[in-house]
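In: Show me how the following folds:
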Amino acid sequence: MKRRTLLGLSAALPILAARATRAAAALGGSGHVGPTNLITDVAGLTVGEAHDTRVRTGVTILLPDRRVACAVDVRGGGPGTRETDALTAGNLVRSIDAIVLSGGSVYGLASADGVAAWLGARGRGFSMTKQPGVPPSPIVPTAILFDLANGGDKNWGLNPPYRDLALKAMDHPTRDIALGTAGAGYGAQAGALKGGLGSASFVTADGMTVGALVAVNSLGSVVVPGTRHFWAGAFEMGREFGGLGAGTAHVDPEDWGRAKFNPAARANTTIACIATDADLDADDLKRVAMMAQDGMARAIRPVHSPFDGDVIFALSTGRRPLPPGSRPLHVARLGALAADTLSRAVARGVYEATLPPGMGIPTWKNLPD
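Out: Prediction:
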């Protein structure tokens, strides 16, 4: 049996090699940034955003136009999530109606209540069988970041603002996303710099689109110590985050540069979503999410610490079928592209950040040359 398996593999190798050659040609071809360089370049997606300037917090909601396959990968030591178990292999429902990224730490999980109510009122959600008078159950996985200590007014008593913010965000979902100090990134801090909401996209030479959306609130720094160069500089497309490109500095392994001082458990987190129009199932998307974590590692140093709650969702709108027999190779391609696109989105989120009224930390744009 083992010999037959090896012989079968040997026969398949030339075919796989030919496919790899074609994919490599595509990778080296005319791939380009999407029309808006946002996750909504993936067909079938819109985004809702809302923030509260007084509280210094916000929410961002990724809304597909129908239920889609989804997976999640959690690497941070202090995550805050909702309904991620539903995406685990072997479970009944591995598709979603929306994804929520929210500020507010544990209070921000209530943002999913508003999204679920909005979807349910429109008849959207999971149902085994439709019955009169029985509403569907919207599946709304959610990840939160900690922005409670950023100086905003958190004296909300019994009424945290997150459900209302989510409903406000769902009023006008759009393909046009505000970056930087917006949505879930409104009150975020990336190391010692103002963090924010970032997004980026890439379209392959053979027409597949990959997009990333991220709220950057990391313990680690996004810039090389002693410089303005983003760790993600090698992946920059054009001048999307300043045009400085890759840095050349040699870095001491113990020099974390503009990381946060005196970190606390659950006080940091980078939360993200990867999307593609390639027709991937939930198992494929799990691998894409895992590979995308490397993009976070290329853009933030250190990352996935005990003090971070780093989470990545990956979803597919399924608009672009894959050629028969090519799935594993395309999963590898899309995972690699997801990592690079997420690195760019992290840098864009910090590059575009501005200071909310009264907040007194540096932004990338006011760093010395």
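
In: make it CA atoms for all contacts and neighbour counts henceforth
Out: OK.

In: wait, doesn't residue 166 sit right on residue 116?
Out: No: Residue 166 is beyond contact range of residue 116, at 9.6 Å (criterion: C-alpha atoms under 8 Å).

In: who has more neighbours, these two?
Out: residue 166 (31 against 23; other C-alpha atoms under 10 Å).

In: Can you tell me the element the more buried one falls in?
Out: Counting by DSSP states H and E, the element that carries residue 166 is helix 162-171.

In: distance between that helix and the chain's centre?
Out: Mean-position distance between helix 162-171 and its chain equals 20 Å (C-alpha atoms, centre = their mean, to the nearest Å).

In: and it, what does it pack onto?
Out: Secondary-structure packing of helix 162-171 (3 or more C-alpha pairs under 8 Å, 6 or more residues apart in numbering; DSSP states H and E): strand 45-52, strand 57-64, helix 111-121.

In: angle of that helix against strand 57-64?
Out: Angle, helix 162-171 to strand 57-64, by axes from the mean of the first three to the mean of the last three C-alpha atoms, to 10 degrees: 50 degrees.

In: after helix 162-171 comes which helix or strand?
Out: Next along the chain after helix 162-171, taking DSSP H and E as the criterion, comes strand 189-190.

In: Which strands and helices lie in contact with that following strand?
Out: Helices and strands touching strand 189-190, by 3+ C-alpha pairs under 8 Å, 6+ apart, are strand 209-217.

In: another one to check against the first:
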Amino acid sequence: MIKTGTHNDLTDIAGVTVGQSVDETARTGVTVMVAERAMTAAVDVRGGGPGTRETDALAPGGLVGQVDAIVLAGGSVYGLAAADGVCAGLGAAGRGFALMDTPGVPRSPIVPAAILYDLANGGDKAWGETPPYRALGLQALKAASDRPVELGRAGAGFGAMAGTDPGGTGSASAMTSDGYTVGALVCVNSFGSVRIPGSDAFWANPFEIGDEFGGVRPPHGHRFGAEDWGAAKLNPGARENTTIAIVATDAALTRDQARRLAVMAQDGLARAIRPVHTPFDGDVVFAVSTGDKVLADPEMVTLARLGALCADTLTRAVARAVFASAGR
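Out: All right, here's what the predicted structure looks like:
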């Protein structure tokens, strides 16, 4: 029986903190994962319309391969500015990459980011030349802690929609019998639906631990058509739908191994959302390794186990996001 961590969220990974901020008037927000020290990271992009920053820095053969923080934001392209605020805050604290310490030369924080589209959700977006995202990013950074992550209408998921259901921010964790912990954090703004057509049950229901997202099961013998997408959005627009996520583990991974973790974790979205990775979505999954625990031999088998568990945990996090947003 898989067990969750203490909080059942990403902060169950030691050394990982999460901060969130929202602008209720604009119906948008920012979620930031902050690494207490630089951590190995990688990314996998599957959607047809992604919006990202600094993901090339995580590519194989790059100079750095580690991150100080990862930003998930609403606001479409405007939301990428949230990473500016996070960079400013981390730089002021002396965080970041430098080939050598040079007096008077600031370090360069490595802060990849991904955004979702919430511009047409009814919030006041008449911000002219001063979108709120830089300030929201800095606010989320300052709020970062290892306290339980607020789920539902919070952070980057504040103004999101999961198909025609309210979307939101979700998180979950799991622990292996031999001492590894994995966690997932997701902001769900998908074109596809998270619920089985004709039912209140989540696609994720086979992976639920306890009643963490309501315990609803589909009726016995329930059937649906192969192209019945249930509560998917009726009029999807290009770049208007996205699920953005972070998975993390305390296992020590190389950049290539972290990339495999991100690739495998994408299957968690496929289990929780139907359809997924469409031309209308910008689905992105980051993977982070704190490096605290040596990868047990045989390494590739252990990596496969962790990748599968990250996928399952991300599946649960998606359902937890929508479950926590219901009625809000």
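
In: on that earlier part again, got a list of contacts for the helix holding residue 166 of the first structure?
Out: 48-52, 58-61, 104, 107-115, 118 (C-alpha atoms under 8 Å, 6 or more residues apart in numbering).

In: Give the aligned range of it in the second structure.
Out: Using TM-score structural alignment, helix 162-171 of the first structure lines up with residues 133-142 of the second structure.

In: With stretch 181-201 of the first structure instead?
Out: Counting by TM-score structural alignment, stretch 181-201 of the first structure sits on residues 153-173 of the second structure.

In: how about the helices in the stretch 151-300 of the second structure?
Out: 255-272, 299-325 (DSSP state H, counting those that start in this stretch).

In: would TSV of those helices with mean neighbour count and distance to residue 67 of the second structure be doable?
Out: What follows is the helices of the stretch 151-300 of the second structure, written out as TSV (neighbours: other C-alpha atoms under 10 Å; distance: least, C-alpha to C-alpha, whole Å):
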stretch	mean neighbour count	distance to residue 67 of the second structure
helix 255-272	24	11
helix 299-325	25	19
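
In: Mind putting those helices into a markdown table with distance to residue 208 of the second structure?
Out: Below are the helices of the stretch 151-300 of the second structure laid out as a markdown table (distance: least, C-alpha to C-alpha, whole Å):
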| stretch | distance to residue 208 of the second structure |
| --- | --- |
| helix 255-272 | 11 |
| helix 299-325 | 6 |
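
In: To residue 175 of the second structure, which of the ones you listed lies closest?
Out: Taking C-alpha to C-alpha as the measure, the helices of the stretch 151-300 of the second structure were each checked against residue 175 of the second structure, and helix 299-325 came out nearest at 8.9 Å.

In: what's in contact with stretch 229-247 of the first structure?
Out: If you take C-alpha under 8 Å, 6+ apart as the criterion, stretch 229-247 of the first structure is touched by 33, 222-224, 227, 298-300, 340-341, 343-344, 346-348, 351-352.

In: What is the end-to-end distance of that stretch?
Out: 5 Å (C-alpha to C-alpha, to the nearest Å).

In: Mind listing what's buried along it?
Out: Neighbour-count burial for stretch 229-247 of the first structure, counted by 16 or more other C-alpha atoms under 10 Å, picks out 229-237, 240-242, 245, 247.

In: And those residues, which is closest to residue 7 of the first structure?
Out: Using C-alpha to C-alpha, those come closest to residue 7 of the first structure at residue 235, 40.3 Å.

In: Nearest residue to the most centrally placed residue in the first structure in space, please, no chain neighbours.
Out: Note on the first structure: the residue nearest the mean C-alpha position is residue 272, at 2.0 Å, using C-alpha atoms, centre = their mean. Closest residue in space to residue 272 of the first structure, ignoring its immediate chain neighbours: residue 214 at 4.1 Å, by C-alpha to C-alpha, 6 or more residues apart in numbering.

In: Quote the end-to-end distance of the match of stretch 181-201 of the first structure.
Out: 19 Å.

In: Check stretch 234-243 of the second structure too.
Out: 17 Å.

In: How far does it sit from its chain's centre?
Out: That offset, for stretch 234-243 of the second structure, works out to 18 Å (C-alpha atoms, centre = their mean).
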